[in-house]
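A.B. asks: Predicted model and sequence follow; I will ask about them next.
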Amino acid sequence: MPAKTALVTGASSGIGEATALKLHALGYTVYGAARRIDRLRELADRGIRPLAMDVTDDASMQAGIDTILSETGRIDVLVNNAGYGSYGALEDVPLGEARYQFEVNVFGAVRLAQLVLPHMRARRSGTVVNVTSIGGKIYTPLGGWYHGTKFALEALSDCLRLEAKPFGIDVVVIEPGGIATEWGAIAADKLEKSSTDGGYAEQAIAVASSLRSEANARRNSPPSVIADTIGKAVTARRPKTRYATGFGARPLIALRGILPDRAFDTVISRAVGLPR
């Protein structure tokens, strides 16, 4: 039997890198995609096939899918992991940046699903894994655009799961909690750029400090926790629809379901150190 083929986006670091290595260890032929192929050299040395892909460029995505199909003839697993956090007050973040956040975190994932689904339907099997976040279930101040993308991807995944089920295709949502990656520093940089000079400066300074907190970083789970979960999901005969894992994921989601909105507002505000 030929090896199954997996495509992992955002594979140059963090969760994507760990996932590519995990699926390779499970016997998949793995394509690791990133905008900068030079950042995939270490993965290539370990047997991952590097693929230049920009998830905001349709031609780039189509070319990547065409390459995989021409080389292996199949795509069994799509892991939509590419994404970033664009933090800043809703009033401050330029709409161009907000649109780009949606292009990367939502439309890129959906477009790749559109491109692989015909091939999965023809084989009547396949798995689409969308990496969302606990940020698709809870909210934090100054993270509105980011949370909007993750809430959207959660809903789109639910709809796709129902649509794809008759064709033997599974759709799985992965909801990471705190993970030790570059994500927090990037979100803090975006936040400081957009909101530290205006009316939201006090909040922005507090949230940026929380995003960069060494104490939080020490508590965060390694990316391998998410990679192991994805490996479990794609090899399961009947995977769960959702996997919440990583530091704080399950407790925070449970708390959101229990507390009234204003009580949860207070919990989150204190957690990120907002001034009272």
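C.D. replies: That came through, no problem.
A.B. asks: going forward, measure contacts and count neighbours with C-alpha atoms only.
C.D. replies: Noted.
A.B. asks: other SSEs contacting the longest helix seen in the chain?
C.D. replies: When the chain is parsed with DSSP state H, its longest helix is helix 144-164. Where contact means 3 or more CA pairs under 8 Å, 6 or more residues apart in numbering; DSSP states H and E, helix 144-164 is packed against helix 95-102, strand 169-176.
A.B. asks: so how far is the first one off the chain centroid?
C.D. replies: In other words, helix 95-102. 16 Å (CA atoms, centre = their mean, to the nearest Å).
A.B. asks: that older thread, same list (the helices and strands packed on helix 144-164) but as CSV, adding distance to Leu255 and mean neighbour count.
C.D. replies: Shown next, in CSV, are the helices and strands packed on helix 144-164 (distance: least, CA to CA, whole Å; neighbours: other CA atoms under 10 Å):
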stretch, distance to Leu255, mean neighbour count
helix 95-102, 27, 16
strand 169-176, 15, 25
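A.B. asks: Dump the ones you listed into a markdown table; add distance to Phe247 as well.
C.D. replies: As requested, the helices and strands packed on helix 144-164 are arranged in a markdown table below (distance: least, CA to CA, whole Å):
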| stretch | distance to Phe247 |
| --- | --- |
| helix 95-102 | 24 |
| strand 169-176 | 8 |
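A.B. asks: Ok, which of the ones you listed comes nearest Pro50?
C.D. replies: Pro50 lies closest, by CA to CA, to one member of the helices and strands packed on helix 144-164: strand 169-176, at 23.3 Å.
A.B. asks: picking that back up, the longest helix of the chain: which residues count as buried?
C.D. replies: Buried positions in helix 144-164, judged by neighbour count with 16 or more other CA atoms under 10 Å: 144-154, 157, 160-161, 164.
A.B. asks: A further structure is provided below for comparison with the first:
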Amino acid sequence: MKTLVNRTAVVTGAASGIGKALAHHLAGEGCHLALVDIDGDGLARVRSELASTGRTVSTHMANVADRTRMFALPEEVLAAHRQVHVLINNAGVSVAGRFEDVSLEDMDWIFGVNFWGMVHGCKAFLPHLRRESEAHIVTLCSSFGLLGFAGKTGYSATKFAVRGFSEALRAELLGSPIGLTTVYPGPVDTNIVRTGRAVHAAQREAEARFVAGRSIPAEQVARRIVRGIRRNSARVLVGLDYHLIDWMTRLSPDLAQELTARQSQRMPF
């Protein structure tokens, strides 16, 4: 996109973490914002923080897994902003535990948010993005969408699904005014693990400590995402370790999987 000034961006999962950082960064770039999250209090706090920016900021409580709610959302956003130029599918949840121990209900839950939430966002807003001279979609994948890790079967499965969907949709949009960027951040110290599900509470706490010890600032991820929007980058990888994982999976998939399996088998989640 040539400019973000006076454009309107829809950001899901905007009450905290990467979504909150994106809201601040996009407002600084001149963007108006439609912030979406299941956490109404968190949305109110972010809106208050952005009050001095002079941008139009609307908030919309929604569970992205709820198809009916998501298909009602564009009308609300258009009532507040009249146009939509950027859709950022950021909302996500986490489940920790070995596959044999994870319930199918938890698998349904994580797919509902991480995969179907993204699909709902794209399906609901794509007709409105097509009306603009330039527009962009962002999908949040993960380093777990590059290589599977023990203890994260559900999360990895959703992120591989996000990756495949995003690559196919970008191909379908080729030649149109709509770009699409898929983002692969490494660990970011957000609420996704702390508020996620786990077979045992100790697993969730151990994963949260692991992520916090290796975390990338959410603000850094937000900056890279905005740069990716401007450049219409197909992929944005954030974190040196995850560039290495990406190259390793390309050069020697068998070796990459073996090394990762050995490391992840030692993880406490």
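C.D. replies: Cool, got the structure. All of these numbers come straight from a predicted model, not from anything done at the bench.
A.B. asks: After superposition, what is the TM-score?
C.D. replies: The TM-score (TM-score structural alignment, normalised by the length of structure 2) is 0.87; 259 aligned residues with a CA RMSD of 2.3 Å.
A.B. asks: Now do the helices in structure 2.
C.D. replies: Going by DSSP H, structure 2 shows helices at 17-28, 40-49, 67-81, 104-110, 117-129, 153-173, 191-194, 201-213, 218-231, 240-251, 253-265.
A.B. asks: The longest one aligns to what range in structure 1?
C.D. replies: Counting by TM-score structural alignment, helix 153-173 of structure 2 falls onto residues 144-164 of structure 1.
A.B. asks: What of the shortest one?
C.D. replies: Following TM-score structural alignment, the aligned partner range for helix 191-194 of structure 2 in structure 1 is 182-185.
A.B. asks: on that earlier part again, single out the most deeply packed of the helices of structure 2.
C.D. replies: Sort the helices of structure 2 by mean neighbour count, taking mean count of other CA atoms under 10 Å, and helix 17-28 sits at the top with a mean of 23.
A.B. asks: any residues touching that one, and which ones?
C.D. replies: 4, 11-14, 32-33, 35, 46, 50, 53, 55, 90-91, 189-191, 218-219, 221-223, 226 (CA atoms under 8 Å, 6 or more residues apart in numbering).
A.B. asks: how much does that helix stray from structure 1?
C.D. replies: For helix 17-28 of structure 2, the mean deviation from structure 1 after alignment is 0.7 Å (mean CA distance after the TM-score superposition for structure 1).
A.B. asks: Please tell me which residues of structure 1 that helix aligns onto.
C.D. replies: Under TM-score structural alignment, the match for helix 17-28 of structure 2 is residues 14-25.
A.B. asks: hang on, the earlier thing: residues in contact with the match of helix 191-194 of structure 2: which ones?
C.D. replies: 14, 84-85, 211-212.
A.B. asks: Apply 6 Å and report the result again.
C.D. replies: 211-212 (CA atoms under 6 Å, 6 or more residues apart in numbering).
A.B. asks: what does stretch 234-249 of structure 2 give?
C.D. replies: Contacts of stretch 234-249 of structure 2 (CA under 6 Å, 6+ apart): 181-186, 256.
A.B. asks: Could you check how far it is from the centre of its chain?
C.D. replies: 16 Å.
A.B. asks: How about stretch 68-75 of structure 1?
C.D. replies: Using CA atoms, centre = their mean, the offset of stretch 68-75 of structure 1 from its chain centre is 24 Å.
A.B. asks: State the span of structure 2 onto which that stretch is aligned.
C.D. replies: The aligned range for stretch 68-75 of structure 1 is 77-84, by TM-score structural alignment.
A.B. asks: returning to what we had before: out of the contacts of stretch 234-249 of structure 2, what pair is the most spread apart?
C.D. replies: Maximum distance among the contacts of stretch 234-249 of structure 2 (CA to CA): 24.8 Å, for Thr181 and Ala256.
A.B. asks: before we move on, the earlier item: average offset of the match of helix 153-173 of structure 2 relative to structure 2?
C.D. replies: Mean for stretch 144-164 of structure 1 is 0.7 Å (mean CA distance after the TM-score superposition for structure 1).
A.B. asks: now that stretch, how far from the chain's geometric center?
C.D. replies: 11 Å.
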